[in-house]
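Asker: coordinates only, sequence not included:
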């Protein structure tokens, strides 16, 4: 009898370990608390910036996870980081980025880092900034 109860418990435990399976999720990550690999990528991208890029970087770390890094180059003059939304539309993963006016902002953030878990591979990755389609400056792996 105990063996019969143990099996459902183990299955429930295993299913609980894969919370993100099958779901597209994203969350903001503190760059200082990121892994060494992510920190190295961010440092390299900042070193390579020359003021002519758009400040949008992607780092692929696993099949189901990547990081989106936004540097100061992303921001237009007088703007600060705003909202982000990530959506899947059939075979396309779309990232929507927005800026906001930085009037009255005292502690302006210099960069943003997001961890994005994707449930599958996508044929296309599209990025929009303030409603206009743009490109990713660099993709690292």
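Answerer: Thanks, I have the structure now. No experiment lies behind these values; they were computed from the predicted model shown.
Asker: can we go C-alpha only for contacts and neighbour counts from here?
Answerer: Noted.
Asker: the helices in the protein, which residues?
Answerer: 2-17, 36-48 (DSSP state H).
Asker: distance between the last one and the chain's centre?
Answerer: Put plainly, it is helix 36-48. 15 Å (Cα atoms, centre = their mean, to the nearest Å).
Asker: Stretch 48-65 too?
Answerer: For stretch 48-65, the distance to the chain centre is 10 Å (Cα atoms, centre = their mean).
Asker: Pasting the second one now:
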């Protein structure tokens, strides 16, 4: 009986260790986030940088990030087509897309939760790699 329990334990450990890394995301409203995230968004909104691309990332807590996308991301006459996230061994790839339907929304805010940290985080606009306008972290 002890051997059976040991075998089950070993197999369970192997299955858990080999599980695919997971990343989940959901759209949230500014009213639903903590004060640190709200302050970050306010600082981004107050920025006068002409090189703004409308893509901002905030690292909130371990394994929790926020992606803030403004209309500065959109080309004239385009609408926001959505978000997709893929991961590999050491990178998180965030894909943002436009579509041909103009939108009335002025921003999109996503909470991204992962089961681990990534060495690299890359963002793509319509399949082409771009950059984060600003990346923020909580102050001490």
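Answerer: Good, I have the coordinates. Being a predicted model, the structure only gives us computed values, none of them experimental.
Asker: Single out the most deeply packed of the helices of structure 1.
Answerer: Stretch with highest mean neighbour count among the helices of structure 1: helix 36-48 (a mean of 14; mean count of other Cα atoms under 10 Å).
Asker: helices and strands around it, which ones?
Answerer: If you count contacts as 3 or more Cα pairs under 8 Å, 6 or more residues apart in numbering; DSSP states H and E, helix 36-48 of structure 1 packs onto strand 56-62.
Asker: Structure 2: strands as residue ranges?
Answerer: For structure 2, the strands defined by DSSP state E cover 23-27, 55-61, 64-70, 79-87, 91-99, 107-114, 120-125, 128-129, 134-136.
Asker: Determine which of the helices of structure 1 approaches residue 108 of structure 1 most closely.
Answerer: helix 36-48 (17.3 Å; Cα to Cα).
Asker: any chance of the strands of structure 2 in TSV, with distance to residue 43 of structure 2 and mean neighbour count too?
Answerer: TSV is the format used below for the strands of structure 2 (distance: least, Cα to Cα, whole Å; neighbours: other Cα atoms under 10 Å):
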stretch	distance to residue 43 of structure 2	mean neighbour count
strand 23-27	20	14
strand 55-61	11	19
strand 64-70	12	21
strand 79-87	22	16
strand 91-99	22	18
strand 107-114	14	18
strand 120-125	21	16
strand 128-129	25	12
strand 134-136	10	16
